[in-house]
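Undergrad: Fold the following, please.
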Amino acid sequence: MTPSKDTLTKGAQLSTGSTIGSRLAMGFRQHGLECRKGLSELFRTPLSSLMTIAVLAIALALPAGFHVFLKNAQAVSSGWDNATQISLFLKPQLTSQQTTRLTSDLEASSKISAVAFISKEQGLQEFQSLSGFGDALTMLEDNPLPDTLVVTPTAAFSSPEASAELVAELQAIPEVELAQLDLQWVRKLYSMMDIAERAVSALGVLLGLAVLLIVGNTIRLAIQNKREEIQIIKLVGATDAFIRRPFLYAGLWYGILAGLISWILVNSSVFWLKEPVRNLAGLYESQFRLSGLGFVEALQLIAFATGLGLLGSWLSVGRHIREIEPT
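TA: Next up, the predicted model:
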């Protein structure tokens, strides 16, 4: 009995699907074998591999450690946002109703996150307690200080440029005698944080290049040690892609292991410093706690290290494999 056209079509589809599936399965198995082979190559020379991984881990731990330092410094300086507070000295003839209305209007502004009212009496008491001239100030007949509104801008208007524009707007309010902000301190604060961030980025780039060079040189030596084996494999028809694969996986493993060890080094250092930092913060009546690399940051570090290991291996293998030809 001759099979129908539909039956032949379905059979061809099943055969094709089976062939594609088997090829995918074979490809996965091959990559799994090469991945394990790349890891086993590291264990063939455990001492030299461990030294290489340790150097890579230290190179990665340095920018990661500076990142942790900067993150904790930003946490400590979160209270420095008060440096961008704007003091509005009100005109002396304002009534309490006018002051309350002005406070409500400022609180409703999208550029301002908080407004605090300091009366002239509160200002005088604070000045007496902090200035050291309390006895002399009691001799004054009238309170020379005005009522003050302390305005805290939102994060979007805390930068020096935005703060300067906001000060100009507040100065134009009729009820305000003087709007004051120490922009020099704000500029210094943002400049210091910007320099620290750029320094961490530059250090990360430089040490990332060092990781690339170390992995590339390590893979180059591994290729030279297997030069005769590669020549024989090429004689029997192996392609460059087939020969390249285990070396790429070796670079991948170098990156993964170096990333894990660097994460351990950074968080171990943070754990070692946590108690002294907590004691120091307690002396200043602060609840600050030192924090290390979080889960997401650890994954980013390991992924970054893995990418560098794979890239360094690929750059080295691609050039040196082509130079080896069977004789």
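Undergrad: drop to CA atoms for contacts and neighbour counts, all remaining ones
TA: Noted.
Undergrad: so who does Pro326 touch?
TA: 231-232, 234-235 (C-alpha atoms under 8 Å, 6 or more residues apart in numbering).
Undergrad: Now, those that are in strands?
TA: Judged by DSSP state E, these include no members of strands.
Undergrad: want to throw those into CSV with distance to Leu310?
TA: Formatted as CSV, those follow (distance: C-alpha to C-alpha, whole Å):
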residue, distance to Leu310
Gln231, 24
Ile232, 25
Lys234, 23
Leu235, 27
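Undergrad: Second chain to compare with the first, below:
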Amino acid sequence: MSNRRQSSDRSGSSRSAVRRGANRSGAPIRQAVESYLSHHRKVARDSGRRLLQVPVASLMTWTVMGVALALPVGLMLLLASLQGVSAGWESAARVTLYLADEVSLEDARGLRLEVAGREQVAEVELIDKNAALEEFRASSGLSEALDYLEGNPLPHTLLVTPVETSRSGAAMQKMLTALEETRGVARVQVDLGWLQRLSAITDLLGRGVWALAILLAVAVILVIGNTIRLAIESRRDEILVARLVGGTDAFVRRPFLYTGVWFGLGGGIVAFVLLQLTLWWLSGPVERLAGLYRSNFSLDGLSLEGSFLLLLSAVVFGWLGAWLAVKRHLDAIEPG
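TA: Below you'll find the model as predicted:
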């Protein structure tokens, strides 16, 4: 029994020794990670505090970044609103088929069923020429003049609504050609030409906005880079001391990278505020103008995802500008 107790005691002590060894080996790793994160927090706070100590210069940099970011984003929002309206117009566009004068009402009804059976067609509406004449008489105010007509000059009309896959491009042209060759159809009319021109214009403007966005993004990176370069020159002595005591490149560049991040975040916030103020200022006149033209056009603001992407892009631009400046100018600072 004593031998068993001794063996169990030895096995228990060995297991506890293993656990203590594992704890000792894991403790330095945890301490290193905690020290690393603590240093990052300290450097981030110190970088933000330095920017707040010079509020005028920091605000000027944030404003420049905000304007440069808000301009292309605002143009993209305007283009998105225009494309949404044109898409609504295109989806509501219908093809008008004017039937020949000799086509009777019964034949027009049969032709409506024939056209409605085609796969490119979603819906067909028949407008009787007598009903069309009465509607024109009521809306035009020319009822007395129409009484002098010997007969009804209006033809039966079919209003064809195409399916979504046939509302633009080559599919629409193919459908129009087939409808023009239909027996009893005298004329086919569709008003998609101006929509196609509008689509081409919006595509061109979209590419122009993206080109402008790229140029302004480069300008933002250069502005941040120049600002960080000035910060590096003003802290040259600190950098030299840090290198003399064995500071690594990552240790030396870390404060400037966080400075770039703070610049980017501030610029993104300024851009968001500028966009919201501009949309608020323009929303009233835009709604009144759209109401005069009976349009549902409106300026849509940034969504939650769009706001997050704006701030994230600004932070990335700030970090990238700082990294380029640090990469270029810190290498030139070496202790003599």
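Undergrad: Can you verify Phe117 of the first structure is assigned to a strand?
TA: Yes - assigned with DSSP: H, G, I helix; E, B strand; the rest coil, Phe117 of the first structure falls within a strand.
Undergrad: In space, what's closest to it - neighbours in sequence excluded?
TA: Leu149 (4.7 Å; C-alpha to C-alpha, 6 or more residues apart in numbering).
Undergrad: Translate the one you found into the numbering of the second structure.
TA: In the second structure, Leu149 of the first structure lines up with Leu158, judged by TM-score structural alignment.
Undergrad: Average offset of the one helix or strand that match maps to relative to the first structure?
TA: Per DSSP states H and E: Leu158 of the second structure is located in strand 157-162. Using mean C-alpha distance after the TM-score superposition for the first structure, strand 157-162 of the second structure ends up 2.7 Å from its aligned counterpart in the first structure, as a mean over the superposed pairs.
Undergrad: in the next helix or strand after that strand, what counts as buried?
TA: Downstream of strand 157-162 of the second structure, the first helix or strand assigned by DSSP H and E is helix 169-180. Buried residues in helix 169-180 of the second structure, defined by neighbour count with 16 or more other C-alpha atoms under 10 Å: 172, 175-176, 179.
Undergrad: how much space between the alignment partner in the first structure of Gly110 of the second structure and Asp105 of the first structure?
TA: With TM-score structural alignment as the matching criterion, the partner of Gly110 of the second structure in the first structure is Gln98. Relative to Asp105 of the first structure, Gln98 of the first structure is positioned 11 Å away (C-alpha to C-alpha, to the nearest Å).
Undergrad: returning to what we had before: distance of the match of Leu149 of the first structure relative to Ser14 of the second structure?
TA: Distance from Leu158 of the second structure to Ser14 of the second structure, by C-alpha to C-alpha: 93 Å.
Undergrad: which one of the two has more residues nearby?
TA: Leu158 (24 against 12; other C-alpha atoms under 10 Å).
Undergrad: Could you double-check that the more buried one lies in contact with Leu126?
TA: Yes - between Leu158 of the second structure and Leu126 there is a contact under C-alpha atoms under 8 Å: 4.7 Å.
Undergrad: shared neighbours of those two, anything?
TA: With contacts taken as C-alpha under 8 Å, 6+ apart, Leu158 of the second structure and Leu126 have Arg112 as neighbours in common.
Undergrad: Thanks a lot, see you next time.
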